[in-house]
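Visitor: Dropping a prediction and its sequence here:
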Amino acid sequence: MNLVERLAGLPGVQREVDQAARKVARTAKALAAGHGSLAGDIKVERVGPLDVDVVLEHEAALAIEVGHVDKVFKSGWVPGLHIMRNAANLTT
């Protein structure tokens, strides 16, 4: 185990990681609230012993997040909602 893994495994660090993930999930759910049941598809998942992911578990997650071409009404590009990006305060 290297130094980074040891530090990441410290109880205080894990509490902060978990707290940060819950905060991102709460923000994402708030941003998704105006889009039907989408907020219910946002989850916090532990990935291995140290990491936590906030995920949008929806069959159209990629299209919802980043956008897609409307094939039904043929109206062109439908912009993504960027809920996960905005919740995590990331920029493109």
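Guide: Received the coordinates, thanks. Numbering: from 1, shown residues only.
Visitor: Please count neighbours and contacts with C-alpha atoms only from this point.
Guide: Will do.
Visitor: Just the element for Leu7, please.
Guide: Leu7 is part of helix 3-8, with elements assigned from DSSP states H and E.
Visitor: Could you list every helix and strand in contact with the helix or strand hosting Gln19?
Guide: According to DSSP H and E, Gln19 maps onto helix 11-32. Secondary-structure packing of helix 11-32 (3 or more C-alpha pairs under 8 Å, 6 or more residues apart in numbering; DSSP states H and E): strand 42-47, strand 51-56, helix 83-87.
Visitor: Now with 10 Å, please.
Guide: For helix 11-32, the contact count by 3 or more C-alpha pairs under 10 Å, 6 or more residues apart in numbering; DSSP states H and E identifies helix 3-8, strand 42-47, strand 51-56, helix 83-87 as packing neighbours.
Visitor: In addition, the following structure is provided for comparison:
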Amino acid sequence: MRSKVHKLLPFSLKRKVDLIGTNIKLARKKRKWTIGNTAKRCQISVQTYRRVENSDSTVSFAAYAMVLYILGMANDLDKLAAPEFDQTLATT
């Protein structure tokens, strides 16, 4: 089930969030891994893994991070909130 916050996201942001799950699913299929096998590698339940592929925003960030790590896609995870990519004009 989607969170209330997900419903409040601007459309452009919602599409980006949804694309994460889609990309994870494509990566898993590219590797010819089953959902069960991938969930086991990630040490999460099959239900949680399915929610990741469905871009469920109630799933913990740690679960998404682990899935990305197992798929070999976590290299740039540290750039998500890196100060050098902060586009805020205000300075304090």
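Guide: Received, thanks. Here the structure is a predicted model, which is why all the values come from computation and not from measurement.
Visitor: where does the TM-score land?
Guide: Overlay of the two chains. TM-score (TM-score structural alignment, normalised by the length of structure 1): 0.37; 58 aligned residues with a C-alpha RMSD of 4.4 Å.
Visitor: follow-up on the earlier one: packing partners for the helix holding Leu7 of structure 1?
Guide: Against helix 3-8 of structure 1 (3+ C-alpha pairs under 10 Å, 6+ apart) you get helix 11-32.
Visitor: If we go by neighbour counts, what in the helix it packs on is buried?
Guide: Burial within helix 11-32 of structure 1, assessed by neighbour count using 16 or more other C-alpha atoms under 10 Å, is assigned to 14, 17-18, 21-22, 24-29, 31-32.
Visitor: which one of the residues you listed is nearest Lys43 of structure 1?
Guide: Nearest to Lys43 of structure 1 among those: Ala25, at 6.8 Å, using C-alpha to C-alpha.
Visitor: The closest one and Glu16 of structure 1: what is the separation?
Guide: Distance of Ala25 of structure 1 to Glu16 of structure 1, given as C-alpha to C-alpha, to the nearest Å: 14 Å.
Visitor: try Val78 of structure 1
Guide: Distance from Val78 of structure 1 to Glu16 of structure 1, by C-alpha to C-alpha: 36 Å.
Visitor: In contact with the nearest residue to Ala28 of structure 1 once chain neighbours are set aside: list those residues for me.
Guide: Among residues not flanking Ala28 of structure 1 along the chain, Ala87 sits closest, at 4.9 Å (C-alpha to C-alpha, 6 or more residues apart in numbering). Going by C-alpha atoms under 10 Å, 6 or more residues apart in numbering, Ala87 of structure 1 touches 23-32, 54.
Visitor: could you say what helices and strands the helix or strand encompassing Arg15 of structure 2 packs with?
Guide: Assessed by DSSP H and E, Arg15 of structure 2 sits inside helix 11-30. Helix 11-30 of structure 2 sits against helix 4-8, helix 35-42, helix 46-53, helix 61-70, with contacts defined as 3+ C-alpha pairs under 10 Å, 6+ apart.
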